[in-house]
Every structure is written in structure tokens, then in C-alpha cells.
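1. No letters, just coordinates:
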């Protein structure tokens, strides 16, 4: 590093004793963060999957929040027909209000009762990329299907984050030394690369479901 460059770097440093300088750095940093947030909010999640399912007469049930949940509720609300756009919320101090595209809202005090309603109300589960809560709910649905507390209910994992989870589960739980699951348990979730694949799978399932319903 040259002496000139070193001098320029040192001149950019601000002493903590310089209150005005420190204040300006903080203000600029916060404004910079808001610029990032504003850019991210320009990314509109796809709602075509929910719209396609709603046109098939399927009610759309989400957590009722922003982002992908709002996109799904918006997709359902935009479709013509009698499909409901439902939001099932949980009471948290930092959670936002239910999004504007929910036509029927429910509020729960705990994640457990909320997930229970999800399970009771759903005939298929489409899981988008998400955080710890999404993974928790996915694993719970997987486990209910494994022990047949749920039957004939698709669990579709959409996006790039899920195949790695399935492979980790397969490699860790099907060890020949200490098997923790059966090979057929690994076939319960269906991975879809995108919304189109998820819609195609649901269409096939929905057609079979209607045929079975007519025969009863």
C-alpha cells in the first residue's frame, strides 16, 4: 500500500469524540439501509400459482402476512370464481397486520394451534422458500404424512432450497448402521423447480381427487 493511499484511508476515519461526524455516519448508514429495503420491495413475488389454483376452485390459505403470502392471497383474489383467500395469523408483537387481499382471516395465540388449523383446512400443501418457521411447518406436515395422520395429501416443495434438505435427510436418516426412517418416507415430499411444475402436479392430483369424489 502506498503512503498516499494510507493517508487517504486514515483521513476517512472518524473519531468517536466527533459527535457530529458520528451522527452523520449513522444517518447515512440508516438511509443506505432504507435504500436497500426499498429496492427489495420492488421485487414482486409471483402469484400465478395461487391464481391458477383459485381458478380450479381451490381456496388459498396462507399465513396472511406480506411477501410471498400476500402474493398468494393476491393471486387468489384476482381469480374469478368462488375460491376463498384465507389468512391464518399468529399473535406476535412484531407481526404486521393481515394483508389486504385476505377475504377471511383467523388469529391464533400460538404457532401450534395455527398449524393445527392449517392441517385441518388443507387438502394440499405448497411450500415456498422460507425461514425457520417454514422449515418447522414443512417438517411437521411431513411427519404427519409419515405416520398417516394425514393421507393422500400432496406436500410440494417449490424452489432451489429444498432438494438439498431432502438429500440431507436421506443421507442422515437412511444410514445402514442406524436407520432413522424408511426409504418410502423420503418419497413423501415432491420437489418442484418452479410454480409451473407445482401447478402441473396439483392439476393432476386435483383431477384424480374429483374422479374419486364422483365415484363415491
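-> Structure received. A quick note: this is a predicted structure, and the numbers were derived from the prediction, not measured.

2. okay, CA-based contacts and neighbour counts for the rest of this
-> Noted.

3. what sits against residue 194?
-> Taking C-alpha atoms under 8 Å, 6 or more residues apart in numbering, we find residue 194 in contact with 158, 159.

4. Tell me where the protein has strands.
-> Counting by DSSP state E, one finds strands in the chain at the ranges 60-62, 85-90, 104-108, 125-127, 155-158, 189-192.

5. Would you mind putting the ones you listed into JSON lines with mean neighbour count alongside?
-> Output for the strands of the chain, formatted as JSON lines (neighbours: other C-alpha atoms under 10 Å):
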{"stretch": "strand 60-62", "mean neighbour count": "22"}
{"stretch": "strand 85-90", "mean neighbour count": "23"}
{"stretch": "strand 104-108", "mean neighbour count": "15"}
{"stretch": "strand 125-127", "mean neighbour count": "19"}
{"stretch": "strand 155-158", "mean neighbour count": "22"}
{"stretch": "strand 189-192", "mean neighbour count": "20"}
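
6. Pasting the second one now:
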């Protein structure tokens, strides 16, 4: 496996601060609008003109699915890695993300992230530096957050639910680095889909024992013991600190999936 960063120009391409509205990029004075498409869809307060505009939103949602499916249709087997956008480049978790991105490429997988900064950038960077496919699925947010410069194939979405569909449809596994509400949202969404067998042979790896142990133990000691989930459900989560271990879990699950198809 190539050492992340070897023979690479470490300068960071800079671009003006920007706001994304689906595939539309807004810069400079055009960034002034603070609401998002999701917010305008879900916020039912205010004038009743939503009765007339919501049917048209269906066409925009349909178009977003078509755009995502079209862009990602030929993506090879891939793994999505989630993690905090707030991870600094000098933080050890950033270097860890780079190594995970490179290790996935070395194992024959493309790397998918949310396309933002922090841990997401680190994974995209590691995958790109290793010569693999680095994918970013961005989302329109109230604050500016363009796709990081290490994304090779990027798609920007207006709606979270459209983006989530793409994460699951085009991934063979999820790896969760330390992260906040966004990472937790994707984590539990994946667990729910696997538990209810909406997706199969789909491992969910929690990377970072010190960070995730409290959550893991709470799920086991409270949720499982109260009978809200069973022992088999606990096996949907894999807790590790080792990159090779995480990649092996992904490999084995993918091989098991291939054997049944």
C-alpha cells in the first residue's frame, strides 16, 4: 500500500467560499440566502402557498435521484466513511482518515464520504493519493461548505434523504470515525436498515474504541438488557482501533455478499 502523502504536492487548492444548492454553486454576494431546500420543504409554518408548490418539489426530488443514480451508476465496489467535519488537519484523527482511505483503495474499494472538510477530507485525500476513486456526496447547508479539494467524483444534494439513499445504495459497508450528530444519524440509519433486512451483508464499523465505547456499552447495557434489541442486533456493530481489522471486516462481508449473488 502506498504511504499516504508520498510524492504528493501538499499544497491545498483554495477556492472562494461557496454555498451549494443541489448542483448549483453560489459564491460571493449570491451566498446571502441562509435557508436550505430541506428547511423550506419541512417547515410548514407560514403562508399556505406550500399547497401549490409542494407538487413541483416532487419533480426536483425526482431529478435529484436521477442525477445521483446517473453519476454513481458505474462506481465500483465502495465503502462509505463518516466522521466529523470539525477534525483539524493537525489532529491525529486526520492522519488516521488518510490511512483508512488509502487502505480501502489498496483493498480494491472506492472511498465515499460526505465530501466536506475534516475527517471526510482526510479519507478523500488518502484515497486520492493512493490512486483510487475518491467520492464526495455533499449536502446543502445553512453555512458554506463546498466539496473538499480531494474529491475526484462529487455530487451535491439538496435533500438529506436523497443523499442517504446514495450512501447505502453504492456502499458495501460503513466505517464511522469519531463524529457528531451527522455521523450518529448515518450510523443509526444504517443499523436500522440492516436490522430490518432492507440491506444485507452490510457491516457497520465503529473506528476508535475510546470514542465509541460509551455508546457501545450503553446500547448493550441499556437497550439490549431492556429487550429493545437482541444479542444478534449487537453483532451488527463492530468496534475496533485497527485499520487492517476494519478492512478485513469489510472484505469478508463483501465476499459473503458475492457468494449469495
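-> Noted; the coordinates are in hand. Bear in mind the structure is a predicted one, so any value in this text is a computation, not a measurement.

7. re the thing from before, between the strands of structure 1, which gets nearest to residue 21 of structure 1?
-> Ranking the strands of structure 1 by their distance to residue 21 of structure 1 (criterion: C-alpha to C-alpha) puts strand 85-90 first, at 42.6 Å.

8. Wait, residue 70 of structure 1 touches residue 97, no?
-> No: the pair residue 70 of structure 1 / residue 97 is not scored as a contact, 11.2 Å apart, by C-alpha atoms under 8 Å.

9. Compare those two (neighbour count), which wins?
-> residue 70 (24 against 11; other C-alpha atoms under 10 Å).

10. returning to that earlier point: now tabulate the strands of structure 1 in a markdown table and tack on distance to residue 26 of structure 1.
-> Formatted as a markdown table, those follow (distance: least, C-alpha to C-alpha, whole Å):
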| stretch | distance to residue 26 of structure 1 |
| --- | --- |
| strand 60-62 | 37 |
| strand 85-90 | 34 |
| strand 104-108 | 38 |
| strand 125-127 | 38 |
| strand 155-158 | 39 |
| strand 189-192 | 43 |
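
11. what do we get in structure 2 for residue 102 of structure 1?
-> Matched to structure 2 by TM-score structural alignment, residue 102 of structure 1 sits across from residue 151.

12. Please apply the same query to residue 37 of structure 1.
-> Residue 37 of structure 1 maps onto nothing in structure 2, by TM-score structural alignment.

13. Tell me the spacing between residue 37 of structure 1 and residue 74 of structure 1.
-> Noted for residue 37 of structure 1: a distance of 21 Å to residue 74 of structure 1, by C-alpha to C-alpha, to the nearest Å.

14. So for those two, which residue has more residues nearby?
-> Neighbours per residue, other C-alpha under 10 Å: of residue 37 of structure 1 and residue 74, the larger number sits with residue 74, 22 against 11.

15. Aligned to that one, what sits in structure 2?
-> So, by TM-score structural alignment, residue 74 of structure 1 is matched to residue 125.

16. For its match, which non-adjacent residue is closest in space?
-> Spatial nearest neighbour of residue 125 of structure 2, excluding adjacent residues (C-alpha to C-alpha, 6 or more residues apart in numbering): residue 150 at 5.0 Å.

17. In structure 1, what range does stretch 63-78 of structure 2 match?
-> By TM-score structural alignment, stretch 63-78 of structure 2 lines up with nothing in structure 1.

18. for stretch 192-203 of structure 2, same thing?
-> The aligned range for stretch 192-203 of structure 2 is 143-154, by TM-score structural alignment.

19. Run the chain-centre distance for the matching stretch.
-> From the chain centre to the centre of stretch 143-154 of structure 1 is a distance of 20 Å (C-alpha atoms, centre = their mean, to the nearest Å).

20. Just the buried positions in the helix ranked longest in structure 2, please.
-> Secondary structure of structure 2 per DSSP state H: the longest helix is helix 50-72. Of all the residues in helix 50-72 of structure 2, those buried under the rule 16 or more other C-alpha atoms under 10 Å are 50, 61, 64, 65, 67, 68, 72.

21. now do stretch 246-260 of structure 2
-> 246, 247, 249, 250, 251, 253, 254.

22. Which residue in structure 1 aligns with the fourth one?
-> If I follow you right, that is residue 250 of structure 2. Under the alignment defined by TM-score structural alignment, residue 250 of structure 2 corresponds to residue 202 in structure 1.

23. check contacts around that match.
-> By C-alpha under 8 Å, 6+ apart, the neighbours of residue 202 of structure 1 are residue 154.

24. Spatially nearest residue to residue 170 of structure 1 (excluding sequence neighbours)?
-> Excluding its sequence neighbours, the residue lying closest to residue 170 of structure 1 (C-alpha to C-alpha, 6+ apart) is residue 186, at 6.5 Å.

25. what's the closest of the strands of structure 1 to residue 8 of structure 1?
-> Nearest of the strands of structure 1 to residue 8 of structure 1, taken as C-alpha to C-alpha: strand 155-158 at 49.2 Å.

26. hey, which helix is longest across structure 1?
-> helix 19-41.

27. Tell me the buried residues in it?
-> For helix 19-41 of structure 1, it's none, nothing buried (16+ other C-alpha under 10 Å).

28. just how off-centre is it within its chain?
-> Distance, centroid of helix 19-41 of structure 1 to centroid of chain: 29 Å (C-alpha atoms, centre = their mean).
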